[in-house]
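>>> Sequence and predicted structure below; questions after.
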Amino acid sequence: MNKPQTIAVLGLGHLGSAIAKRLAGQGLDVVGWTRSIEGDPNEAVAKADVVLLCLFDGAACREVLDRVQGSVKAGAVVLNTSTVAPAEAAELARRFGPNYVHAPVLGSVRAMEAGAVHLLAAGDAEPFDTVRPVLDALGTVRRVGDAATAAALKLVANSSLAGAVLALRDAVQQAEELGLARDEALDVLEIGQLGGLAARKRSFLTQPPTASAAADAEFTVGALAKDMALLAGASAKPVPSAAELADAAGDPGADIAVAITTPAVDEAVLEPLRAYIRGHATGDPAHFREAFLPTAHVEGIRDGAFVSWPLDQYCSLFSGQPAVDEATRTRRIDSVRVHGTVASASMTLHHGPDTFTDIFLLVQTEGRWRIANKAYHRRPAG
C-alpha cells in the first residue's frame, strides 16, 4: 500500500479544517482550498494524488468538481467525505468510475481532531488501497458495498442524532417548566440514555451564547436539518425532525446545542388549546368560540358516519353544564409544532369509557392564535 504524496482538501469549514489539520499532523502532505476565500481550486488539485471533498451538500460537490475535473491528474482518486443523498453519491460514483471513493464521516470536529471518527467507505479495491492511509489517519474505517449505501447509512446515523437532540431538548424544556436548575437536570440526564450527548454539549447548554458560538460549532443545526431533509427525500417517508430542526434556531450555522436550548412553546399558542379544554370542563360553548375561528369545522366519525360540523353546530352539542362524570375526566396536550404563523397540535381526552385523540390546525391571525380546524378519533372502551 503506497502512501499518497499529496492530498488536496477541498472545503475548509469546521470539519474540513479538522481533516486537513489531522492529516498534516499525521505527516501527510496537505494542500487546502475553500470556496469562501478567493483562490483557484485547480492549483490545489493539479498535483494531488487524492482530492478530498468535505463540502456542505451534493450541489456544492458537483459545483466544485465541475471546476476542477479537468485539472485532476490521471490516476488521482476523488475521496468524498461529504454528506449527500444516496442518489447523488451514486451519480458521482458513475461520473468518476473506479477513481471515486465515497466515505462520509460519523463523528464530531473534536472526534476528528483526535482521530476517533468512523468512516463509511465504499469504492473499488485499487482506489480504496490508495486512500486507505488517508482514511486510517482520520479514524476507524468500515467498508460498505457502494456509494449509495454509504450515503444512506450516514443519513440513518444522523437521524438517530437528530432524535437524540430533540429528545434532550424536550427534557431540558420540561426541567425548566418544573423549576429545576439547568446544571442539576444535566447531572441526572448524563446518567441516562442521553448521557453522551448531554455531556458533550454541556458547555453549550450552561453558558450564555457568545459572538464566537458559530465559529465554535462542532456540528451545525443547518447541517443536521439538511441531512434530515435529504433522508426524507431519499426514503419518501416523513421525517419529523427535518421540519423541527429547521424551525429550531434562527442561526443555521450555530451548534446543534442551540436546538436543544430552544424555548418551550409560547403561551400564546397554547391559549386556544386551553380554552378548548375549559369548554369541555365546563360545558360552556363560549370557551369553544374563544378557541376556534368562526369558520372552523370539527370532523370525525360519529356513530359510524363521517361528520363535518361548523362551529355553531359543534357548540350546540354542549349544554352549558359540566358532564356528570367531569371529576373523572382528563385532558392532556401531547404535542405542539409551530411553523411561523401556523401550528399543529394533538391532544388526548379521557372522557368516561371513551378516549379521544384530537388533532388541531392553528393559525396566527389578528395578533392571536386560534384553532382553524379539528379532526378527532374516538376509541371506545374495550
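Sure, I can see it. Numbering: from 1, shown residues only.
>>> C-alpha from now on. contacts and neighbour counts both.
Fine.
>>> got the buried residues for the lengthiest helix in the chain?
For the chain, the helix that runs over the most residues, judged by DSSP state H, is helix 147-177. Of all the residues in helix 147-177, those buried under the rule 16 or more other CA atoms under 10 Å are 147-155, 158-159, 162, 164-166, 168-173, 175.
>>> what ranges do the strands span in the protein?
Along the chain, counting by DSSP state E, strands occupy 7-10, 30-33, 50-53, 77-80, 100-102, 105-106, 117-121, 139-143, 292-302, 305-310, 330-339, 342-351, 354-365, 368-379.
>>> Nearest to residue 188, out of those strands?
The closest of those to residue 188 is strand 330-339. By CA to CA, the value is 23.9 Å.
>>> helices or strands up against the closest one?
Under the contact criterion of 3 or more CA pairs under 8 Å, 6 or more residues apart in numbering; DSSP states H and E, strand 330-339 touches helix 240-248, strand 342-351.
>>> Comparison target below:
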Amino acid sequence: MKNVLMLALAAAVIATPAAAQAPAHAHAGHAAHSAHPAPERAVSAEEAEVRAALQHYLNGHATGLGSEFAAVMHPEMKMMFIRDGQLTQRTSAEYIAGTSGRPAADESQRRRWIESVDVTGNAAVAKIVLDYPTTRLTDYFTLLKIDGEWKIMNKIFHAEPKTGN
C-alpha cells in the first residue's frame, strides 16, 4: 500500500506542469529576486478584476488623491495596525481624509506593486508592497465582490524602517 501511494504521488508530481508547481510571485513592474524567475502563470478573469480594483489603491498612493482610495475601499472598511506597541484602527473615511491631493515629494523614488492575489468565488486576499526611501510597507487586504465590484473590506499592514537612512 505504501508503495502504491508513493507511485501515485510521484506520478502526480511528474504530470503537474512546472508552471503550476512554481511560486506565483513574479509580477509586472517588479524584478524577480532569482536568477531564474518563475514562469508566468495564467491570471483568471476574477483575479484580473481584483488587480484592476487594487490599482486604484496604488494610484491613490502615487497621486495622493482620495478619490482613488474611495473607488476601491468599502465605506465600512477597517484598517488595523500596530503603532508604538498598541493596536490602532482607522476607518476608510479617516484614511481618505488624510490624503494630500498631490504626489509625495519623493514620489520618483517610490516603488509599489501587487505581490499576490488569491480569489475564491466572491472573496479575495491580496498582498501589496510599498517600497519607499525610508520605509518598506507590506499591506494585506481582504476584498469582497459586492454588486459586481471588488471592494477592500479590511487592511492590516507592517511598516519596516530601512536602516542607514
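Cool, got the structure. Since this is a predicted model, take the numbers as computed values, not measurements.
>>> and residue 288 of structure 1, which of the helices and strands packed on strand 330-339 of structure 1 is closest to it?
Closest to residue 288 of structure 1 of those, according to CA to CA: strand 342-351, at 15.1 Å.
>>> which residues of structure 2 does that closest one align to?
Mapped onto structure 2 using TM-score structural alignment, strand 342-351 of structure 1 covers residues 123-132.
>>> ok, residues contacting the matching stretch?
50, 109-119, 136-145 (CA atoms under 8 Å, 6 or more residues apart in numbering).
>>> Only the buried members of those residues: can you turn that into a ChimeraX selection?
In ChimeraX, selecting the buried portion of those, with burial taken from 16+ other CA under 10 Å, looks like this:
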select :50,110,111,112,113,114,115,116,117,119,136,137,138,139,140,141,142,143,144,145
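>>> Most tightly packed of the helices and strands packed on strand 330-339 of structure 1?
Mean neighbours per residue, mean count of other CA atoms under 10 Å, is largest over those for helix 240-248, with a mean of 20.
>>> what span of structure 2 lines up against that one?
Using TM-score structural alignment, none of the residues of structure 2 align to helix 240-248 of structure 1.
>>> same question, stretch 269-277 of structure 1
Under the criterion TM-score structural alignment, stretch 269-277 of structure 1 matches residues 50-58.
>>> compared with structure 1, how much does the matching stretch deviate?
Here the mean offset of stretch 50-58 of structure 2 against structure 1 after fitting is 0.8 Å, by mean CA distance after the TM-score superposition for structure 1.
>>> picking up where we left off before, with distance to residue 370 of structure 1 added, can I get the helices and strands packed on strand 330-339 of structure 1 in CSV?
Output for those, formatted as CSV (distance: least, CA to CA, whole Å):
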stretch, distance to residue 370 of structure 1
helix 240-248, 20
strand 342-351, 10
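>>> So which of those is nearest residue 257 of structure 1?
Closest approach to residue 257 of structure 1 among these is made by helix 240-248 (10.3 Å; CA to CA).
>>> just checking, what packs against the closest one?
Contact partners of helix 240-248 of structure 1 among helices and strands, from 3+ CA pairs under 8 Å, 6+ apart: helix 147-177, helix 221-235, helix 257-260, strand 330-339.
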